[in-house]
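J.: sequence? don't have it. structure:
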């Protein structure tokens, strides 16, 4: 075999490997985007339950208007459309969802101080629905984070980083719990002392 033939064979093998790596990166990005869609479905279910909770809570929690208004505002912000192709937009969207989750936890913690609210059948149904949705969100979060780990490893390790640059595929953000939400319990006493 001539030198030209060997060079051509090496170039074809290199192009073939680059193509295989490219398809691997694109497949992993698509898996991560599919997982993000699964999270969004569950988040929409949570968004749909929040107005019912707020409406019921307003009947009983007359001194907690600010807390309920903040929850409503954060729900509206989290429900805003975002670009699924922009990792920074995804990161902002996930941060908005974390803020919404924190507000929701605060409202539910404060609701514990209102026996009439806690015992209302509709509120109990909404709370049960929220607990179910939160379980689905946690499962979707695990799937998404696993898919993002696979994608990020593919685009950050050589030669994937070069091919990802050509394909304009960037690492995606993880959907993590806020550090404060994982470590610090809600101080209901401090919330109740607010004017």
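T.: Cool, got the structure. Small disclaimer: the values here were computed from a predicted structure and weren't measured. Numbering: from 1, shown residues only.

J.: please make it C-alpha for all contacts and neighbour counts, starting now.
T.: OK.

J.: buried stuff in stretch 100-112?
T.: Across stretch 100-112, burial judged by 16 or more other CA atoms under 10 Å covers 100, 101, 102, 103, 104, 105, 106, 107, 109, 110, 111.

J.: tabulate the residues you listed (TSV), appending secondary structure and distance to residue 30.
T.: Output for the buried residues of stretch 100-112, formatted as TSV (DSSP: H, G, I helix; E, B strand; the rest coil; distance: CA to CA, whole Å):
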residue	secondary structure	distance to residue 30
100	helix	27
101	helix	27
102	helix	29
103	helix	32
104	helix	31
105	helix	32
106	helix	35
107	helix	36
109	helix	38
110	helix	41
111	helix	41
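
J.: Throw those residues into JSON lines and include distance to residue 141, thanks.
T.: Converted to JSON lines, the buried residues of stretch 100-112 look like this (distance: CA to CA, whole Å):
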{"residue": "100", "distance to residue 141": "16"}
{"residue": "101", "distance to residue 141": "14"}
{"residue": "102", "distance to residue 141": "16"}
{"residue": "103", "distance to residue 141": "19"}
{"residue": "104", "distance to residue 141": "18"}
{"residue": "105", "distance to residue 141": "18"}
{"residue": "106", "distance to residue 141": "21"}
{"residue": "107", "distance to residue 141": "23"}
{"residue": "109", "distance to residue 141": "23"}
{"residue": "110", "distance to residue 141": "26"}
{"residue": "111", "distance to residue 141": "27"}
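
J.: which one of those residues is nearest residue 148?
T.: Distance to residue 148 across these (CA to CA) is lowest for residue 101, with 21.5 Å.

J.: okay, helices next: where are they in this protein?
T.: For the chain, helices defined by DSSP state H occupy the ranges 3-60, 65-78, 87-111, 115-119, 121-156, 160-167, 179-183, 188-193.

J.: take this one as well and set it beside the first:
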């Protein structure tokens, strides 16, 4: 009975080892395949750069120092790729090339003849599309690397990885300082520093009653009475304007006075 139990246990462990090992092999092949996709886009970028350099030389008196930096960075990236350097080393070389291209296009913005050159604009667009494909391939590759490395470090698959000598893969990281920089919002809200705009002032019409005041009964020879203002008391015994004077009529015979 004990031998049967041990035999069954050995069969279960063997089957588990084979399944785990085959899964490791499949994951490792997926990582290698995804890296080949990144490598194709890197090769495409390396092929576009010489055409871009020749176009700039032919159309404008461009800064030679910047061109030399781009050429040197491309040579280092191609050497790392052709010698099958580690993913980390290739990432460092591609990072230097990305920085050189960033400075190159930054200076090219100050040359109007380049901004109107159709060949230059076409190459610039192709490089931008290549950068997008490299970024997409890098995300896919790093996702497969994360899945493989997680199984290599997890138990009990770590035992199988140790016995089969399966190690963790390297991430392809291109450290872009501009992507990690904190965005600056200085000056973005400059229009709000002066406070909210003042409310429009209502202009009151001239020659009429003020807002909140109404014209009172007008007496001949006196200004119109305004509500809310004290009026002088009327003294009894004083004639009303026009009172105490005989009415004037037409002069002459038969006329009344």
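T.: That came in fine, so what should we check first? This structure is a prediction, so every number in the text was calculated from the model and none was measured.

J.: tm score of chain vs chain?
T.: Comparison of the two superposed chains (TM-score structural alignment, normalised by the length of structure 1) gives a TM-score of 0.85, and 180 aligned residues with a CA RMSD of 1.9 Å.

J.: circling back to that earlier point, which member of the buried residues of stretch 100-112 of structure 1 is positioned nearest residue 130 of structure 1?
T.: Residue 130 of structure 1 lies nearest to residue 104 out of these, by CA to CA, at 9.7 Å.

J.: can you get me a residue count around residue 158 of structure 1?
T.: For residue 158 of structure 1, the count of nearby residues is 11 (other CA atoms under 10 Å).

J.: distance check, whichever residue in structure 2 pairs up with it against residue 31 of structure 2.
T.: In structure 2, the residue matched to residue 158 of structure 1 (TM-score structural alignment) is residue 155. Distance of residue 155 of structure 2 to residue 31 of structure 2, given as CA to CA, to the nearest Å: 21 Å.

J.: counterpart of residue 91 of structure 1 in structure 2?
T.: Using TM-score structural alignment, residue 91 of structure 1 pairs with residue 88 in structure 2.

J.: ok, its match touching residue 175?
T.: No. Contact criterion CA atoms under 8 Å: residue 88 of structure 2 and residue 175 do not qualify, at 11.1 Å.

J.: okay, and the common contacts of these two?
T.: Taking CA atoms under 8 Å, 6 or more residues apart in numbering as the contact rule, residue 88 of structure 2 and residue 175 touch no residue in common.

J.: residue 149 of structure 1 maps to what in structure 2?
T.: With TM-score structural alignment as the criterion, the equivalent of residue 149 of structure 1 in structure 2 is residue 146.

J.: distance of its match from residue 27 of structure 2?
T.: Using CA to CA, we find residue 146 of structure 2 at a distance of 10 Å from residue 27 of structure 2.

J.: again, but for residue 65 of structure 2
T.: In terms of CA to CA, residue 65 of structure 2 sits 44 Å off from residue 27 of structure 2.

J.: those two: who's more crowded?
T.: Taking other CA under 10 Å, residue 65 of structure 2 and residue 27 do not tie; residue 27 has more neighbours (18 against 9).

J.: grab the nearest non-local neighbour of the more buried one.
T.: Excluding its sequence neighbours, the residue lying closest to residue 27 of structure 2 (CA to CA, 6 or more residues apart in numbering) is residue 148, at 6.1 Å.

J.: how near is the one you found to residue 4 of structure 2?
T.: The spacing between residue 148 of structure 2 and residue 4 of structure 2, counted by CA to CA, is 35 Å.

J.: which of these two has more neighbours?
T.: Using other CA under 10 Å, the more surrounded residue of residue 148 of structure 2 and residue 4 is residue 148, with 23 against 9.

J.: that one and residue 24 touch, don't they?
T.: Yes. Contact criterion CA under 8 Å: residue 148 of structure 2 and residue 24 qualify, at 7.3 Å.

J.: quick check: neighbours shared by the two?
T.: By CA under 8 Å, 6+ apart, no residue touches both residue 148 of structure 2 and residue 24.

J.: so where in structure 2 does stretch 102-119 of structure 1 end up aligned?
T.: Using TM-score structural alignment, stretch 102-119 of structure 1 lines up with residues 99-116 of structure 2.

J.: can you give the distance of the matching stretch from its chain's centre?
T.: Distance, stretch centre to chain centre, for stretch 99-116 of structure 2: 22 Å (CA atoms, centre = their mean, to the nearest Å).

J.: same deal with stretch 90-108 of structure 1?
T.: Using CA atoms, centre = their mean, the offset of stretch 90-108 of structure 1 from its chain centre is 9 Å.

J.: that one vs structure 2, average distance?
T.: Compared with structure 2 after the fit, stretch 90-108 of structure 1 shows a mean deviation of 1.2 Å (mean CA distance after the TM-score superposition for structure 1).

J.: list the contacts of that stretch.
T.: Stretch 90-108 of structure 1 is contacted from outside by 67-68, 70-71, 74-75, 77-78, 82-84, 172-175, 177-178, 181, 186, 188, using CA under 8 Å, 6+ apart.

J.: could you rerun that using 6 Å?
T.: The set of residues external to stretch 90-108 of structure 1 that reach it, using CA atoms under 6 Å, 6 or more residues apart in numbering, is 71, 74, 78, 173.

J.: please tell me how far the match of residue 91 of structure 1 sits from residue 71 of structure 2.
T.: If you measure residue 88 of structure 2 against residue 71 of structure 2 using CA to CA, the figure is 21 Å.

J.: what's the neighbour count on residue 6 of structure 2?
T.: 11.

J.: contact partners for it?
T.: Going by CA under 6 Å, 6+ apart, residue 6 of structure 2 touches no other residue.
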